[in-house]
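K.L.:
Return a 3D structure for these sequence lines:
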Amino acid sequence: MESKEWETFFAKNQPPVDVEKKRQRIEEFCAQHLGSAERIVLVTSGGTSVPLEHNTVRFIDNFSAGTRGSSSAEYFLAAGYAVIFLYRTNSLKPFVRHFKDGGLLDQLEPTEGESPGIRVRSEAVSQVLPVLRAFRAAKDGGRLLNVPFTTLVDYLFLLRSASASLAAFGRRALLYLAAAVSDFYIPGEEMPEHKIHSDGGPLQLHLQLVPKMLRPLVWLWVPEAFVVSFKLETDSDILLEKSRKALTNYKHKLVIANELHSRKHHVLFVTQESHEAVDLSPAQLAVGTEIEELIVEKLSRQHALHMA
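P.N.:
As a prediction, the model looks like this:
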């Protein structure tokens, strides 16, 4: 396998300053679960930023709110997985996502008396209680580890570190790569140290292609794991073709293909041999079922077959 591009990327870009601390947290989390029979999943979520300066003022962002990753992490926990959630800082997180835009404060009210306190408003208990119970079960059971990143370089260094820790799980490991990863970046050696000023006239950028890390991940880092990538397109006519091309190039197990405008109720599970639709029914849409629940149910079954 040609390794020059991805090896060069890691050699020429500085790792995040806290990568060792985060690597240790991931390693300790994995060690806690390695001796059990439970399955483990790495869920990546949110977008990656590409700084234009080392002391970053300006950047290019590959935006993602993190909806699919954060909701999927909850369903993996419900299915019995230990979950490493590698997420973009300030994107949605499991459980917290239910109370966006200060929504949790709307559910609380102060209590008065000798010992002032806080309580959940009676009309909000049915919404807050199940989320709180699921969160406490995950945290008290030590089955959820949240690991934040910001930049593309942060993400790729942490992805490599997490993969190294997951390799020991063999077929028990699942990688659910839902992060929106930039295709282009500026190498550290080509980046100015300080803020780019406008008095120099129009700004011209020369962006490099980001090496495709799926290749070393599948072939070298976690060769026995069940690896799932995502393909998002705005043109449904090329979705299957692009998904199959990725499977041919990287040899992983599955691509979950989605089209921009239908992704919340329709996806395709694509393998080299076949493709199968996963759709929310009208009844499921009416009661607010999330398609990630169906995705994780189906993936859990496929992962079990992979382990057999």
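
K.L.:
all contacts plus neighbour counts: C-alpha atoms, from now on.
P.N.:
OK.

K.L.:
all helices for the stretch 201-308 of the chain, in order.
P.N.:
Counting by DSSP state H, counting those that start in this stretch, one finds helices in the stretch 201-308 of the chain at the ranges 214-216, 239-250, 282-286, 291-307.

K.L.:
tell me which residues of the last one are tucked away?
P.N.:
I take that to be helix 291-307. Burial within helix 291-307, assessed by neighbour count using 16 or more other Cα atoms under 10 Å, is assigned to 291-296, 299-300, 303.

K.L.:
what's the closest of the helices of the stretch 201-308 of the chain to residue 85?
P.N.:
Between residue 85 and these, the shortest separation by Cα to Cα is 14.8 Å, and it involves helix 291-307.

K.L.:
same for the closest one, what does it pack against?
P.N.:
Helices and strands in packing contact with helix 291-307 are listed as helix 67-78, strand 275-279; criterion 3 or more Cα pairs under 8 Å, 6 or more residues apart in numbering; DSSP states H and E.

K.L.:
Contacts for that helix next, please.
P.N.:
Counting contacts by Cα atoms under 8 Å, 6 or more residues apart in numbering, the residues outside helix 291-307 that touch it are 68, 71-72, 75-76, 79, 171-172, 174, 226, 264-266, 278-280.

K.L.:
try stretch 98-114
P.N.:
The list of residues contacting stretch 98-114 from outside it, by Cα under 8 Å, 6+ apart, reads 116-121, 124, 128, 131.

K.L.:
Mind doing that once more with 6 Å?
P.N.:
The set of residues that contact stretch 98-114 without belonging to it, under Cα atoms under 6 Å, 6 or more residues apart in numbering, is 117-121, 124.

K.L.:
likewise stretch 205-222?
P.N.:
Stretch 205-222 is touched from outside by 5-6, 163, 167, 183-186, 250, with contacts defined as Cα under 6 Å, 6+ apart.

K.L.:
next one: stretch 6-25
P.N.:
Here stretch 6-25 makes contact (Cα under 6 Å, 6+ apart) with 154, 161, 188, 211.

K.L.:
Could you also give me the structure for this next sequence, so I can compare it with the first?
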Amino acid sequence: MHTEPTTFSAEEYFATQPPPSTLQHDVEKVREFVERQNRDGRQVVLVTSGGTTVPLELNVVRFLDNFSAGTRGATSAEYFLKAGYAVIFMHRQFSLQPFSRHYSHSTNPFLDFLDIDAPESEGATPRISVTPNKREDLLQVLTVYKKVHALGTLHTLTFVTVNDYLWLLRAVSQEMAILKRRAMFYLAAAVSDFFLPRQKMSEHKIQSGKGSLHIEMDQVPKILKPLVDEWTPGGYIVSFKLETDPNLLLPKAKQALDRYGHQVVIGNDLHRRKFEVVFVSKKPQPALPPGIEQTEAAIAHASDASNAFSEYWLRIDIPETPTPGFPAKEIEEDIVAELVRRHAEWIANTP
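P.N.:
Next comes the predicted model:
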């Protein structure tokens, strides 16, 4: 299977690729959620989480995927809720979710938290209880979970394909525009860089009897620029950059900030991401004296200067002998605390 590559702008992508069938329903629910949080004066963060698939057929049997289980997004959502934000949690279907994530891993399965008590009388149905040494942890999570749902500060959306993700991101960000500077975008999902347009897909399962498979995929359009400039002007936008070569991490993060003009890139090295990240942002340009115009040359000089960017490394200690169950420290706690501080400062200092 061989096709010629095509370059899609964001506008061309949405004009040629069909929206998911549930989009309108999802948008209506998001609108209700955002309007309620806006009336209550809350900050709202969109957390994207998990990986996207790239289908190879219209009747999907085969698809490309990535390794993301949604750990960073699900964990961060909990800490944003704890900080008083309302959260729109847009996640890959069946990936980890806030609160239930504590019992989804094979080392901490939910059924191990439960006991079957002997029936009180002959013929009675046995009762289920929580294992005594697990009750404190479960009570802690359940208490926060119930509080969040009572307040109505968590709204979840699901995607599977990169097409689902792009359509949802545009729709949700447009609904969040009414929040202006109280909106944050925490784009932690592992989004595919390449996709196969619907027009180039095989209708039915690709047959293995045809021999080797050759697929020419197209690049997924860069959506950070329209997100910043058009969909939700005024939002505080945080993107992530994952690299396996540490020498590329800072240059790629700075390149993204220059290209898209958002607020923060959080860089992570694949093998160190659970205990070390770097916040990369642009330093504010100093105000010029009255009557002095900022020439194009001055702007170019400022953007090219080696000190135009700030780097803030965040690290946590890894215990030598990890204990089963809940980790003692999660780096997402510090990531979210730093972003909440920066967001508040940004709101206060921006006219």
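
K.L.:
Can you say which of the helices and strands packed on helix 291-307 of the first structure is packed in most?
P.N.:
helix 67-78 (a mean of 22; mean count of other Cα atoms under 10 Å).

K.L.:
what range in the second structure does that one sit on?
P.N.:
Aligned using TM-score structural alignment, helix 67-78 of the first structure spans residues 71-82 in the second structure.

K.L.:
Compute the number of surrounding residues for the counterpart of residue 178 of the second structure in the first structure.
P.N.:
Alignment of residue 178 of the second structure against the first structure is given by TM-score structural alignment, with residue 168 as its counterpart. Other residues within reach of residue 168 of the first structure, judged by other Cα atoms under 10 Å, total 16.

K.L.:
for residue 168 of the first structure, helix, strand, or coil?
P.N.:
Recorded secondary structure, residue 168 of the first structure: helix (DSSP: H, G, I helix; E, B strand; the rest coil).

K.L.:
how close does the nearest residue to it once chain neighbours are set aside get to residue 124 of the first structure?
P.N.:
Once flanking residues are discounted, residue 168 of the first structure sits nearest to residue 34: 7.7 Å by Cα to Cα, 6 or more residues apart in numbering. As judged by Cα to Cα, to the nearest Å, residue 34 of the first structure and residue 124 of the first structure stand 39 Å apart.

K.L.:
more crowded one of those two?
P.N.:
Taking neighbours as other Cα under 10 Å, residue 34 of the first structure and residue 124 compare with residue 34 leading, 17 against 13.

K.L.:
corresponding residue for the more buried one in the second structure?
P.N.:
Residue pairing (TM-score structural alignment): residue 34 of the first structure is matched to residue 38 of the second structure.

K.L.:
in the helix or strand where its match lies, what counts as buried?
P.N.:
Residue 38 of the second structure is located in helix 23-40, with elements delineated by DSSP states H and E. Neighbour-count burial for helix 23-40 of the second structure, with 16+ other Cα under 10 Å as criterion, is recorded at 26-27, 30-31, 33-34, 37-38.

K.L.:
Show me where the first structure has its strands.
P.N.:
Counting by DSSP state E, the first structure has these strands, from start to end: 40-45, 49-51, 59-61, 82-88, 108-111, 117-120, 144-149, 173-177, 184-185, 208-209, 226-233, 254-259, 266-270, 275-279.

K.L.:
Make JSON lines from the ones you listed and add distance to residue 286 of the first structure to it.
P.N.:
Compiled in JSON lines, these are given as follows (distance: least, Cα to Cα, whole Å):
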{"stretch": "strand 40-45", "distance to residue 286 of the first structure": "27"}
{"stretch": "strand 49-51", "distance to residue 286 of the first structure": "36"}
{"stretch": "strand 59-61", "distance to residue 286 of the first structure": "34"}
{"stretch": "strand 82-88", "distance to residue 286 of the first structure": "29"}
{"stretch": "strand 108-111", "distance to residue 286 of the first structure": "28"}
{"stretch": "strand 117-120", "distance to residue 286 of the first structure": "27"}
{"stretch": "strand 144-149", "distance to residue 286 of the first structure": "30"}
{"stretch": "strand 173-177", "distance to residue 286 of the first structure": "27"}
{"stretch": "strand 184-185", "distance to residue 286 of the first structure": "40"}
{"stretch": "strand 208-209", "distance to residue 286 of the first structure": "43"}
{"stretch": "strand 226-233", "distance to residue 286 of the first structure": "25"}
{"stretch": "strand 254-259", "distance to residue 286 of the first structure": "21"}
{"stretch": "strand 266-270", "distance to residue 286 of the first structure": "15"}
{"stretch": "strand 275-279", "distance to residue 286 of the first structure": "13"}
